[in-house]
Every structure is written in C-alpha cells, then in structure tokens.
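**Q** below is the sequence, then the predicted model.
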Amino acid sequence: MTMLLVQGSYQVLNFQPDGDTVAFKPTNPKAFDELDGCPVKLDSKNIVRLRLEAIDALETHYSRTGPAVHQPLEFAHKAAEELLSFLGFTGVRHNGETVTAATPKEAPGFILTQGADKFGRCVALIGAGAPPAADGTQVNVDVALLRTTANHHMLATGLAYPTFYKKFLPELRAEMAAVAQQARTSGLGLWPSDVTTAPDGAVITGLPSLTGDVVILPKLFRRLVDHFNLVEPSLNGFPTFLAGGGDELVIEPAGTPELSLKPLVEIVNGGTAVRMTTSPEDIVFTEG
C-alpha cells in the first residue's frame, strides 16, 4: 500500500504522550495537503497529534464522556516509556502525565500516513531517524518497512493491542496480527494479565475495577467507561448500550459484518464480569 511520507520531529515537552499517541512537528506542514478525507489538525505551532496505526495501548487519560480516567498504570506507563525510548528520548520526567523534561528536547523522525481520524489526529506508522524516501512523497509500505516502525515494535514487546481499521492493507494486518500473537504466546508485556477474552471475563464492580484492576482491550475499556458515565455504573444494560454505539466492524477471517460490538461481547459469571468472544486481531473496524 502507498502512504504519504512526512518528515519532521517528535515533540514531548509539555505534552502527554502515551503508548499510541505522540506529538509531531512536520518539516513542511503543507505536506498534509496531499491527503484526502478528514483534514489533519495542526495547532498554532504546526504541531499535530499522531495516533499510531493498528495498535491501541492502555489509556492513561481518557475523558471523552467524563472526568479523565486511566487503565492500570503499570502497563499504560510501560507502553509510553517504550514508545519514547524507541523514538530516541531518554531521561524523561513527568508532572502527572505531562512531560517536563527529556533528552533530546525533540527527536527527528518520519511518519507514513493515509490521513486523519474524525478528531483530526493523523493516523500513522511512525519511524525514528532518517526517512526511507524524500519528504512529501508517496511510499510503498511493505512488510519489511512495517517492521522498522514503532507500531510493529509496540506489538512485538506485548505492550499494545492490535486494533485494525479497514484502510490498513490485509497483508500488513496479517503481519501485525502475527507479531501480536507471538507476543501473547511468549507471555510478553501485558498479555499474562490480559482478561479481554478470558473464559471468566473481567470482573467489574464499578469504575475502580477498570482503572486499577483489569487489563482489557482499550476500546472495550472506553465503551465501558462511556456506559458508566452516560447510563449507569454497572454492567446492567451494557450490551444494549453497545448496540447503539455504531462500532461497525468485520470479523475475520470469515468477513462477517456486524453493526456494533454487541455480538462480540457477553456478560458472564452471573452478571459480574464481561468478556469478548473474538480476539482483537480478528476484528477490523470501519471507523475509529
């Protein structure tokens, strides 16, 4: 698949990077004009927020429907640390989730993108150091190039979940799925603690269960938090809430279409726990 290569530098000071988002300042901000679809949102300093393609790390500050909440911070912070280390940062210090110091102050790199999500975040494969082609050119992204990216690295270390969208080429999805499965089999990173598809499910007794106890797919976490904030702080009615959520998707390899997450989620253990019936790498979402 071809993606636009944009050269620039990663920015961390006074930002809140996590395991799948980081700020980036393009060398040429007009490079994004070549993209179709939702426009990439740049701030007044021409800095854009990147969302890493095909992965999802545990949340450090989710606040779409209420006060900011997080998933278990052990793995959320490990993911953020691993990403910044891959990009070349050392000596990173924080005030809460905000970076207050790092060496260097910015790190050179490049991104490969097809465009932005509905929030204006640039969805990208991201690389450190010198780019493989000229700034602003279309690059054929194959498996070999994919393996050099932070996206691939985060799955290989077991510190992020595979989370795929339909624009991402099946050949590249297959590679990312394989490396995630290998990390799971090897017991790396968060996988020994993951209960997303565990037979007994993730026991949920309220919001503290989500923020401090259970390690689950971040998208499921976000939907649970939204349900708690907008409906009620229990699993009662959660499947009905999902049915109205509009998470259009396809289940692979059969290519079975679904209009929500509801068919993939079940309440177990007498209504005290929730689990997904499909592994994350077998789900392809239509939109983020």
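**A** Yep, it's here. Numbers count the residues shown, from 1 in each chain.
**Q** hey, let's count contacts and neighbours off CA atoms from now on
**A** Will do.
**Q** which other helices and strands contact the helix ranked longest in the chain?
**A** Using DSSP state H to define each element, the chain has its longest helix at helix 170-185. Identification of packing neighbours for helix 170-185 by 3 or more C-alpha pairs under 8 Å, 6 or more residues apart in numbering; DSSP states H and E yields helix 143-146, helix 150-156, strand 161-162.
**Q** 10 Å instead?
**A** On a contact count with 3 or more C-alpha pairs under 10 Å, 6 or more residues apart in numbering; DSSP states H and E, helix 170-185 meets helix 143-146, helix 150-156, strand 161-162, strand 164-165.
**Q** need the winner for burial among those.
**A** strand 161-162 (a mean of 27; mean count of other C-alpha atoms under 10 Å).
**Q** which residues are contacting that strand?
**A** 53-58, 151-152, 154-155, 173, 176-181, 184, 190-191, 216-219, 279-284 (C-alpha atoms under 10 Å, 6 or more residues apart in numbering).
**Q** enumerate every residue touching Ser44.
**A** Ser44 touches nothing, counting by C-alpha under 10 Å, 6+ apart.
**Q** and the helices in this protein, which stretches?
**A** Under DSSP H, the chain gives helices at 73-86, 143-146, 150-156, 170-185, 207-208, 218-230, 238-243.
**Q** report the buried residues of stretch 69-89.
**A** Neighbour-count burial for stretch 69-89, counted by 16 or more other C-alpha atoms under 10 Å, picks out 69-73, 75-84, 87-89.
**Q** and if you look at stretch 248-258?
**A** So for stretch 248-258, counting by 16+ other C-alpha under 10 Å, buried means Leu249, Val250, Ile251, Glu258.
**Q** repeat for stretch 174-189
**A** For stretch 174-189, by 16+ other C-alpha under 10 Å, it's Glu175, Met176, Ala177, Ala178, Val179, Ala180, Gln181, Gln182, Ala183, Arg184, Leu188, Gly189.
**Q** and here is the other one:
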Amino acid sequence: MPMLLIKGTFRLKGTQPDGDTVHFVADDPEEWKLVRARNPVQVAGGGEVKLRFEGIDALETHYHGEHQPLPLGRAAAAELLTWLGFNQVLRDHDETVTASTPESTPGYILTQGTDIYHRVVALVGRGAPPVPSGTDVTVDVPLLRQTANHHLAARGLVYPTFYRTLFRDLRLELTAAAEQARTAQQGLWPKDVSTTGFKITALSTITADVVILPKLFRRLVDHLHLGLSVSCFPAYLAGKEDKVTVLSTGERFVGLQHVVSVSNGDTVRLLHPVEDLLFDEA
C-alpha cells in the first residue's frame, strides 16, 4: 500500500493528545503540499498538524464536554506518549498538556490524506524513517508492525476501526493484533460491551460505566445531548447517513441503524464486531 512519508517531531504542549490523536511538526513544511487530499492539511501557526491515527479508535477523553471511562482512555494516551519517547507529561483539568519531558520527540508519519476535519490520517512511527522524507513508501505488514497504531492495537488499548482507504492486508493485521489482545483479555477488552449490549439509564452510563466503540459513543452523545430518548436512536442514526459495509457479507448500508439495534427502548447493541465493519469517510 503506497503512502507518503513525512519526517518531523511530535509536540505536546498546549494540545490534548489522547490514544489516537497527537500533534506533529514536519521538518520541511513544504512537504504538506505533497499530501494527496480532498481537504487541505490544516497547519497551525507553529507549524503543528493534528493527526488522526489510521485504523484504530481510542476511548474519548474529551468529546463535546464528555468522555468515556477515563482510566482506559488515559491508559491509551499514556501508552502512546511513552512509546513516542515522552518521559513525563503534565496536564491541566481539561487534559491540555502544560509541560512535557522532552519537549518534542523525533519520528515520522505515513499518510494517504486527510479527513473532513483537515486532520492528517496517518500511521505513526518513531525515530529515524525507513526512507527519505517526502517520498512514497509501500507500507506492508512488517512496516505496519513498527507503528504506534499496531502497538496500541496489540496492547488492547484501542478498537480496530477501518475506513475504505486502508488496504485489506493491513486491516487483517490490525484485526489479528486486536483479536490476540481480546483473547488475552488485555486493555479495554474485558470491559467492552459493544456487541453484548448495554442498558442506558442516563448519559453517565456511557461516560462512566460502560466501555463501547468510540464511534458508537460519539453518536450516542450527540443524540442524548439533543434531549432525545434512547428509543429514537435508530431514527437519529438514519438521519446521519453514515455509510458502512459489513465485510463478512458484503452488505453495504446507508445509516448505522442497520448495524446497531435498540431493544426494550433503552438497550443498545452493535450487531457486528467492529473489525467486520468498513466505514466511508463522510
């Protein structure tokens, strides 16, 4: 799978990194022009670009004023930052980093483009890159295994979450890493109830009590913030028109109501394992 490699540094101060988001500064800012993207890369004043990690989704630590169970969300963030080479990270009350040791660490990203929020969707590597910056490299399974994306999946700290741009061999490897962690009951997997189902009695059910797929969490938060009942959730999902394919059957749907059920008016369940779903970018 060909991807553009860009060399640079990871920086934390003033940002809110979590288990699948961190800021990156390219050594050569001109290389952002090489990113093939429908949505231009958004570069901040200090040259920082916000990354979204390809192929994984970590528990939310700050989403529209809400969060998922914080111990696991913070564990994913801590594991990522340690893997990147940060020894100490200080945060304030809203998860913003006030200081880190060191201030930055070297690394590189592998990317095919951006998402609708102008974040660069990337596989993330540390240290010296395997090829010169600004060039394309074929990303195979051995190279994927050198990334933070794979590391976090293998530790069971993130959900594998796939969009159409990620090639099948890389999806299968991330799935295998996640399945091994699930079998070993590592990380978030002992508490995951995405496919077994969970009864929502209040917003706190999903912010403090149960561990579920972050994409499902985000949709539920947006729905509940409107003051709507859980029983109306399928209609809300239909209106969002997220496009999803069930890989095991080849069925392609418009609207997550086809892969999410609500029973008894308050119990929500994902009908397929997350690794069996392939999402389209909005």
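**A** It's in. All of these numbers come straight from a predicted model, not from anything done at the bench.
**Q** whereabouts in the second structure does the longest helix of the first structure align?
**A** Aligned by TM-score structural alignment, helix 170-185 of the first structure falls on residues 168-183 of the second structure.
**Q** how much does that stretch stray from the first structure?
**A** Aligned to the first structure and superposed, stretch 168-183 of the second structure gives a mean residue distance of 0.8 Å (mean C-alpha distance after the TM-score superposition for the first structure).
**Q** middle-most residue in the first structure, spatially?
**A** Asp56 (2.3 Å; C-alpha atoms, centre = their mean).
**Q** gap between that residue and Val231 of the first structure?
**A** According to C-alpha to C-alpha, to the nearest Å, Asp56 of the first structure and Val231 of the first structure sit 25 Å apart.
**Q** same check on Phe110 of the first structure?
**A** 42 Å.
**Q** and these two? Which one has more around it.
**A** Higher neighbour count among Phe110 of the first structure and Val231: Phe110, with 27 against 14, using other C-alpha atoms under 10 Å.
**Q** counterpart of that one in the second structure?
**A** Superposed on the second structure with TM-score structural alignment, Phe110 of the first structure falls opposite Tyr108.
**Q** how about Arg147 of the first structure?
**A** In the second structure, Arg147 of the first structure lands on Arg145 (TM-score structural alignment).
**Q** from Leu271 of the second structure, how far off is the nearest residue to that match once chain neighbours are set aside?
**A** Counting by C-alpha to C-alpha, 6 or more residues apart in numbering, His151 is the residue found nearest to Arg145 of the second structure once chain neighbours are left out, at 7.2 Å. Separation of His151 of the second structure from Leu271 of the second structure (C-alpha to C-alpha): 27 Å.
**Q** span of stretch 117-124 of the first structure from start to end?
**A** 10 Å.
**Q** do stretch 30-37 of the first structure as well
**A** End to end - C-alpha to C-alpha - stretch 30-37 of the first structure spans 15 Å.
**Q** got the buried residues for that stretch?
**A** Ala31, Phe32.
**Q** list of residues touching that stretch?
**A** Under C-alpha under 10 Å, 6+ apart, the answer for stretch 30-37 of the first structure is 3-7, 26, 39-42, 46, 113-118, 122, 135-138.
**Q** can you flag which of these belong to strands?
**A** Met3, Leu4, Leu5, Val6, Gln7, Pro26, Thr113, Gln114, Gly115, Ala116, Cys122, Gln138 (DSSP state E).
**Q** touching, the first one and Val141? I think so.
**A** If I follow you right, that is Met3 of the first structure. Yes - Met3 of the first structure lies in contact with Val141 (C-alpha atoms under 10 Å); the separation is 6.8 Å.
**Q** for the buried residues of stretch 248-258 of the first structure, which two are the farthest from each other?
**A** Ile251 and Glu258 (7.7 Å; C-alpha to C-alpha).
**Q** shared neighbours of those two, anything?
**A** Joint contacts of Ile251 of the first structure and Glu258 (C-alpha under 10 Å, 6+ apart) are Leu264, Phe285.
**Q** not counting residues beside it along the chain, what's closest to the aligned partner of Lys243 of the second structure in the first structure?
**A** Lys243 of the second structure maps onto Glu248 in the first structure, with residues paired by TM-score structural alignment. Of all residues not flanking Glu248 of the first structure in the chain, Leu259 sits nearest, at 4.3 Å (C-alpha to C-alpha, 6+ apart).
**Q** neighbours of that neighbour, just the number please.
**A** Other residues close to Leu259 of the first structure by other C-alpha under 10 Å number 17.
**Q** go on, Thr201 of the second structure?
**A** When neighbours are counted by other C-alpha under 10 Å, Thr201 of the second structure comes out with 11.
**Q** check Gly244 of the first structure too.
**A** Neighbour count of Gly244 of the first structure, defined by other C-alpha under 10 Å: 12.
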